[in-house]
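A.B. asks: Structural data only, the sequence is not supplied:
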């Protein structure tokens, strides 16, 4: 998503960010190898349950890897707010290796979902780890469906491991700050009304980051504040 940003505003911090265009940006080229296994079991622990899992390992060789980072330039608005500048650049050749797994369990009206991802990315020219990429992420989601109304209430926790950010300790130092990990918590409600012989709708409302926690991603982006989301999808 960094490739799509044009500007980012953080009024709570008195800060604004501008992503500069790069007319010489080259597309990424990659050779990917992925090996995985899937499983789908019914009546595993009881007569009415279902267990589904996916797991895979991958190895990606990337040429002209695209990465976004701060340029070190800084301005100030007339009100004294800070303006930071970011650029999007190709960082040469990279090797990404990792592991992904997910599991879903449905014991009757309840549902449980767990996912985990590990990523290691290094610059093939220098052998150094590429900064700004989250090395490990995990998500836990649990819900319960009231079947007469087909309404599912759910809770989700997302865990992000800290590590080497793409923020330099000093401009052009080549040394990068270490940022800590964090977790976010979400409560949601999903309703799936079915209109026979016409469409299946899914309406979801959620409250994200219910603890109002402030955090920072390894790519330099800020996360702050509780947010409310609603979305609707339909299958005809």
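C.D. replies: Right, received. Where do you want to start? Quick caveat, the model's predicted, so the values are computed rather than measured.

A.B. asks: From now on I want contacts and neighbour counts done on CA atoms only, so please keep to that.
C.D. replies: Fine.

A.B. asks: Counting by contacts, list what the helix or strand harbouring residue 167 packs against.
C.D. replies: Assigning secondary structure by DSSP states H and E places residue 167 in strand 163-168. Under the contact criterion of 3 or more Cα pairs under 8 Å, 6 or more residues apart in numbering; DSSP states H and E, strand 163-168 touches strand 66-76, strand 176-179.

A.B. asks: Tell me the first helix or strand C-terminal of the helix or strand containing residue 84.
C.D. replies: For residue 84, the host element (DSSP H and E) is strand 82-90. Of the helices and strands lying after strand 82-90 in sequence (DSSP H and E), the nearest is strand 93-107.

A.B. asks: what angle do that following strand and strand 66-76 make?
C.D. replies: With axes from the mean of the first three to the mean of the last three Cα atoms, to 10 degrees as the criterion, the two stretches strand 93-107 and strand 66-76 enclose an angle of 100 degrees.

A.B. asks: What is strand 93-107 packed up against?
C.D. replies: With contacts taken as 3+ Cα pairs under 8 Å, 6+ apart, strand 93-107 sits against strand 49-63, strand 110-123.

A.B. asks: List of residues touching it?
C.D. replies: Contacts made with strand 93-107 from outside it, assessed by Cα atoms under 8 Å, 6 or more residues apart in numbering, are listed as 46, 48-65, 111-125.

A.B. asks: is it true that residue 112 touches residue 145?
C.D. replies: No: proximity of residue 112 to residue 145 does not meet the contact threshold set by Cα atoms under 8 Å, at 11.5 Å.

A.B. asks: here's the one I want to compare it with:
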């Protein structure tokens, strides 16, 4: 009697990284070292931080491709760190939260302010690697999309530069984020409330309408200073970018 030996199919090998830079933020040394070692073996470059303040500093200096962020940190919670990352840079790295199972309800807040995904503690290394790979793929696809543009106004999300015709515009980070918001919503009137929420999230009321008016004024001077106006005011409603014939 002939037969074949039944063998369990081999599990596919986990996808390996291509040298992308990941920042692990966790004040528990054992967890931080476990993640750092595992990710390095999987082909990533890894840095670690034990506090929210250190994480914000390292993201600003090193611009990692992804942040693995514990919700509970000694100086500030992970949601505050995430909120500040989003407010500081439109092209902020994706955030993968680490959280205890009994804190899942709070993840609604974290994902709503700019977090991308989460893993619960205790976690399985395979799950962490899979979620890291998924977030990096999404980020890579987004960066391959054409840069936003309107008429002779072009923004380069990779270099964080803007150009109007042959002129390079010297924009601050806040001006760049505002211009990008107006550009991707070209032809649509955006209220001060909408602009404030986009720029500063839940803290926008602390800045007030005056801060938005000054920011728009500075941006308009740089964008429209030597060409047909593209940034306009719709009194009582807000601001919009486009040609006057549109509205």
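C.D. replies: The structure has been received and is ready for your questions. Here the structure is a predicted model, which means the values were calculated and not measured.

A.B. asks: Could I get the TM-score for this pair?
C.D. replies: TM-score for the superposed pair, counting by TM-score structural alignment, normalised by the length of the first structure: 0.24. Supporting figures: 107 aligned residues with a Cα RMSD of 6.8 Å.

A.B. asks: Okay, buried residues for the strand holding residue 84 of the first structure please.
C.D. replies: Along strand 82-90 of the first structure, the positions that meet the burial threshold by neighbour count (16 or more other Cα atoms under 10 Å) are 82, 83, 84, 85, 86, 87, 88, 89, 90.

A.B. asks: Give me the helices and strands touching that strand, please.
C.D. replies: For strand 82-90 of the first structure, the helices and strands in contact under the criterion 3+ Cα pairs under 8 Å, 6+ apart are strand 15-20, strand 66-76.

A.B. asks: ok, and which of those strands has the densest surroundings?
C.D. replies: Ranked by average neighbour count under the criterion mean count of other Cα atoms under 10 Å, those are headed by strand 15-20 at a mean of 18.

A.B. asks: buried subset of the contacts of strand 93-107 of the first structure?
C.D. replies: 49-51, 53, 55, 57, 59-65, 111-124.

A.B. asks: pretty sure residue 231 of the first structure is touching residue 191, no?
C.D. replies: No: taking Cα under 8 Å as the contact criterion, residue 231 of the first structure and residue 191 are not neighbours in contact, 10.8 Å apart.

A.B. asks: so what's in contact with these two at the same time?
C.D. replies: Contact with both residue 231 of the first structure and residue 191 is made by residues 203, 204, according to Cα under 8 Å, 6+ apart.

A.B. asks: Name the nearest residue to residue 40 of the first structure, sequence neighbours excluded.
C.D. replies: Setting aside the residues directly before and after it, residue 40 of the first structure is nearest to residue 52 in space (Cα to Cα, 6 or more residues apart in numbering), at 4.4 Å.

A.B. asks: follow-up on the earlier one: dump the helices and strands packed on strand 163-168 of the first structure to JSON lines, plus distance to residue 8 of the first structure.
C.D. replies: Formatted as JSON lines, those follow (distance: least, Cα to Cα, whole Å):
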{"stretch": "strand 66-76", "distance to residue 8 of the first structure": "13"}
{"stretch": "strand 176-179", "distance to residue 8 of the first structure": "20"}
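
A.B. asks: Number of residues surrounding residue 112 of the second structure?
C.D. replies: By the other Cα atoms under 10 Å criterion, the neighbourhood of residue 112 of the second structure contains 11 residues.

A.B. asks: For it, give its distance to residue 210 of the second structure.
C.D. replies: Distance, residue 112 of the second structure to residue 210 of the second structure, by Cα to Cα, to the nearest Å: 27 Å.

A.B. asks: Looking at the helices and strands packed on strand 163-168 of the first structure, which is nearest to residue 160 of the first structure?
C.D. replies: strand 176-179 (10.8 Å; Cα to Cα).

A.B. asks: got the buried residues for the helix or strand just after the closest one?
C.D. replies: Toward the C-terminal end, the helix or strand that comes next after strand 176-179 of the first structure (DSSP H and E) is strand 182-191. Residues of strand 182-191 of the first structure classed as buried by neighbour count (16+ other Cα under 10 Å): 183, 184, 185, 186, 187, 188, 189, 190, 191.

A.B. asks: Looks like the second one contacts residue 141 (just checking).
C.D. replies: Right, residue 184 of the first structure. No: counting by Cα under 8 Å, no contact exists between residue 184 of the first structure and residue 141, whose distance comes to 11.9 Å.

A.B. asks: How about the contacts made by the closest residue in space to residue 111 of the first structure that isn't next to it in sequence?
C.D. replies: When the adjacent residues along the chain are set aside, residue 111 of the first structure lies closest to residue 143, with 5.2 Å between them (Cα to Cα, 6+ apart). Taking Cα under 8 Å, 6+ apart as the definition of contact, the neighbours of residue 143 of the first structure are 110, 111, 112, 152, 153, 154, 155.

A.B. asks: 10 Å - rerun?
C.D. replies: The neighbours of residue 143 of the first structure, taking Cα atoms under 10 Å, 6 or more residues apart in numbering as the test, are 106, 109-113, 152-156, 187-190.

A.B. asks: How about residue 137 of the second structure?
C.D. replies: The contact partners of residue 137 of the second structure, taken as Cα under 10 Å, 6+ apart, are 131, 143.

A.B. asks: Name the secondary structure element that contains it.
C.D. replies: Short version, using DSSP H and E: residue 137 of the second structure is in helix 125-144.

A.B. asks: wait, which of the contacts of residue 143 of the first structure is closest to residue 35 of the first structure?
C.D. replies: The shortest gap between residue 35 of the first structure and any of those belongs to residue 113, at 21.9 Å (Cα to Cα).

A.B. asks: Count residues in the vicinity of the residue nearest to that closest one when sequence neighbours are not counted, would you?
C.D. replies: In space, residue 113 of the first structure comes closest to residue 104 once its chain neighbours are excluded; the distance is 4.5 Å by Cα to Cα, 6+ apart. Residues near residue 104 of the first structure, counting by other Cα under 10 Å, number 17.
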